[in-house]
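Novice: Turn this into a model:
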Amino acid sequence: MRGALETRLDDAGVGRQEPALEPLKCALLTGCLTGCGGTGCPSCPRLSALRRGGGPARGGMNTWQRRGAFESGTGSEEASSSLSGMRRRAAPSPSGSSPSLPPRKLLALPNTPPTNEDLTRLFKCRECSDFALPPIIQCESGHLVCGSCRPKLSRCPICRIYLGSIRNLALENLAESLLFPCKYIASGCEVTLRHTVKADHEEMCRFRPYPCPCPGAECIWRGPLDAMTAHLLQHHDSLKTLHGDEVLFQATGINLPDAAPWVMLQSCFGYYFILVLEKQENYDGHQQFFAIAQLIGTREQAEKFTFRFKLIGEMQRLTWEGTPTSIDEGIAAAIAKNNCLVFETSIAQLFAKNDNLNIKGTVSMH
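Specialist: Okay, the predicted model is just below:
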């Protein structure tokens, strides 16, 4: 610091050096660290403030209170003690490290057991993110693969180790006490169930993707049940749609060999029904006709209705009455259970007119 020491003579005439007061006054009054004393440094805040006619640049009230002591020739001891106190506070610890902080108090978390959802996450297949259910296969590193992915994989999808037949018995035992969500939870299914019945539920879950129900059409559409009616109306516009609880279903060219199924839609009570007439060979090689009414809805919804088919001829009547088949079951299941109107080709000839059949379809709601 420039001008930091000055020489004075004591009473005995012996010279001694002590810190100059003017640089100390400058440091305390203005914050200038050059030691100019407020007179010779162009950047000194004190000098700049005096030139502008303003107050001191730094220091505040306490600094100006100290100024009077310096101007009266006293206060050197006070300034020295103030600076030494500042040095003591700024000095690093002997070891060179910063002062240690008091230890923090850690909050104790509540000892809550894991939830069912937390535990089911342990069963995620590392290939498809579905659940790996018993028998649970893992690689040597412990990565799980589900039963659907295992036949398609030779190596672990995570660590690339060859997959063997290592069973995770601990997780298999844990699975017995857990409830697993349906695989169609993202589509809206909120059911949770035991792993032993999970596959059966998902096979008939109303939130699963359905194939196109139009028989005889090579359609690859798959989608939710709520979108099925819109798909049929938009992409199968050749289907005839009749409205009302009683309609006339006309099948033309019934004697044609290898005839395609006859299909139409009936709309009533806020629902759509698919009416289908198929000609198939039975077990002994004879051809039969099957008339099926299928509700675009669930089994529970189908139970609300009764459907009646009536073959109309000049002198004959042939009637079938029963619960319509739901989309969940399908046409093949309805034929297998005889849940439809069945008649031989010889009977069809009795009711046919110009190679056409007229079948009346009537829906009633319970």
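Novice: alpha carbons only for contacts and neighbour counts from here, please
Specialist: OK.
Novice: Just the helices from the protein, written as ranges.
Specialist: Counting by DSSP state H, the chain has helices at residues 21-30, 45-52, 60-71, 76-90, 116-120, 169-175, 195-204, 228-235, 299-302, 331-336, 345-351.
Novice: Need the winner for burial among these.
Specialist: Using mean count of other CA atoms under 10 Å, the stretch among those with the largest mean neighbour count is helix 21-30, at a mean of 23.
Novice: elements contacting that helix?
Specialist: With contacts defined as 3 or more CA pairs under 8 Å, 6 or more residues apart in numbering; DSSP states H and E, helix 21-30 has these neighbours: helix 45-52, helix 60-71, helix 76-90.
Novice: Now tabulate those in JSON lines and tack on distance to Trp262.
Specialist: JSON lines is the format used below for these (distance: least, CA to CA, whole Å):
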{"stretch": "helix 45-52", "distance to Trp262": "101"}
{"stretch": "helix 60-71", "distance to Trp262": "100"}
{"stretch": "helix 76-90", "distance to Trp262": "97"}
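Novice: which ones are touching Thr229?
Specialist: Tyr272, Ile296 (CA atoms under 8 Å, 6 or more residues apart in numbering).
Novice: Alongside the first, I'd like the structure of this one:
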Amino acid sequence: MDITDLHQLILKELECPVCLEYMKPPITLCQNGHNICFSCKPNLYRCPTCRQQFLQVRSISLECLARNITYPCTNRKAGCPENLPMHLISEHQVMCYFGDYECPFSKISNVYCAWSCPLVDLKRHVLRDHRGSSLDIYGGGSFYSHLSPLTQTAKMHKALVVFGELFYAVWKVLEGDFCFTVIYVGPESNSSKFSFKFTITAMNKIETISTCLITRGYNENVDEVLKPGNCIAIHYDTIEKFFAGENKLPFQLEISRLGTSDNDSCHINQNDYNVDNATHY
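Specialist: From the prediction side, this is the model:
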């Protein structure tokens, strides 16, 4: 028996008879020695294999084996190739690219949408089913548009697909400050690999405000992120000076991949995209 066969044999012993996932400590025994995972046990009164009662005893030997092997990701059937030690696999699964992600319109903006799926399908869903509030920026990460109407009670959002990645721009006026940020929809570790630059220019073409920040993570609390000090925050009285017409704020948004030359080539030739269609929430 080679090491691969031995590894598969141990994993088979670690398979929970209820959820069919691989058990991690604490692993509980029944009176006849059958094992059950800690997630399923609270929902059961008797062993699902033999119907005997559970003991207040842990399977120490099996737990020892569990601590010394690598676990496949729970998203393996969706295509994830990762095999990691027990203390790393749980962290990986939280931000696995192949895992299911809740639609950002529901998760961030409380718009009813029951869609939850892997990222590759989520991008298609957003562009198809939220087409009035999403934009696919082909070939680059920069576009010009305007926010309208931007009032002291305005709250809006917009989904963007840039470089094949999904982002979610949110802005609102909070206690007299215009607050804006861009959230990366995907594994938490990737959010620090992108930046966004928000630029507004006055009608005289001289006065300009431009700020660049790292994109925020998808699991962060959006109410905390959209507070001055955590996002782009400009006093509303200042913002008003940059209006072009009634409550209309022209702006440029550029999303860049850090550590590459994308900053030099991300601009695209595109007509001004009207963000009147950006969803108000």
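Novice: circling back: for the helices of the first structure, which one sits closest to Glu281 of the first structure?
Specialist: helix 345-351 (10.3 Å; CA to CA).
Novice: roughly how far out does that closest one sit from the chain middle?
Specialist: How far helix 345-351 of the first structure lies from its chain's middle: 57 Å, per CA atoms, centre = their mean, to the nearest Å.
Novice: helices or strands next to that helix in the packing?
Specialist: By 3+ CA pairs under 8 Å, 6+ apart, helix 345-351 of the first structure packs against strand 287-295, strand 356-365.
Novice: looking at these, which is buried most?
Specialist: Of these, the one with the most neighbours on average (mean count of other CA under 10 Å) is strand 287-295, at a mean of 23.
Novice: mean per-residue distance, that one to the second structure?
Specialist: With mean CA distance after the TM-score superposition for the first structure, strand 287-295 of the first structure departs from the second structure by a mean of 3.2 Å once superposed.
Novice: Please state the offset of that strand from the chain centre?
Specialist: In terms of CA atoms, centre = their mean, the centre of strand 287-295 of the first structure is set 43 Å apart from its chain centre.
Novice: and the angle for that strand with strand 356-365?
Specialist: With axes from the mean of the first three to the mean of the last three CA atoms, to 10 degrees as the basis, strand 287-295 of the first structure and strand 356-365 are set at 30 degrees to each other.
Novice: on contacts alone, who are the packing partners of strand 287-295 of the first structure?
Specialist: Using 3+ CA pairs under 8 Å, 6+ apart, strand 287-295 of the first structure sits against strand 271-281, strand 325-326, helix 331-336, strand 341-344, helix 345-351.
Novice: Which of the ones you listed sits closest to His236 of the first structure?
Specialist: Closest to His236 of the first structure of those, according to CA to CA: strand 271-281, at 12.4 Å.
Novice: what does the closest one rub up against?
Specialist: 229, 249, 251, 259-267, 287-297.
Novice: how about 6 Å then?
Specialist: For strand 271-281 of the first structure, the external contacting residues (CA atoms under 6 Å, 6 or more residues apart in numbering) are 261-266, 287-296.
Novice: same question, stretch 196-210 of the second structure
Specialist: Stretch 196-210 of the second structure is touched from outside by Thr211, Cys212, Leu213, Phe242, Phe251, Gln252, Leu253, Glu254, Ile255, with contacts defined as CA under 6 Å, 6+ apart.
Novice: Report the two of those separated the most.
Specialist: Phe242 and Ile255 (21.7 Å).
Novice: could you dump the helices of the first structure to JSON lines with distance to Trp221 of the first structure?
Specialist: Below are the helices of the first structure laid out as JSON lines (distance: least, CA to CA, whole Å):
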{"stretch": "helix 21-30", "distance to Trp221 of the first structure": "84"}
{"stretch": "helix 45-52", "distance to Trp221 of the first structure": "82"}
{"stretch": "helix 60-71", "distance to Trp221 of the first structure": "82"}
{"stretch": "helix 76-90", "distance to Trp221 of the first structure": "77"}
{"stretch": "helix 116-120", "distance to Trp221 of the first structure": "32"}
{"stretch": "helix 169-175", "distance to Trp221 of the first structure": "35"}
{"stretch": "helix 195-204", "distance to Trp221 of the first structure": "18"}
{"stretch": "helix 228-235", "distance to Trp221 of the first structure": "8"}
{"stretch": "helix 299-302", "distance to Trp221 of the first structure": "22"}
{"stretch": "helix 331-336", "distance to Trp221 of the first structure": "17"}
{"stretch": "helix 345-351", "distance to Trp221 of the first structure": "33"}
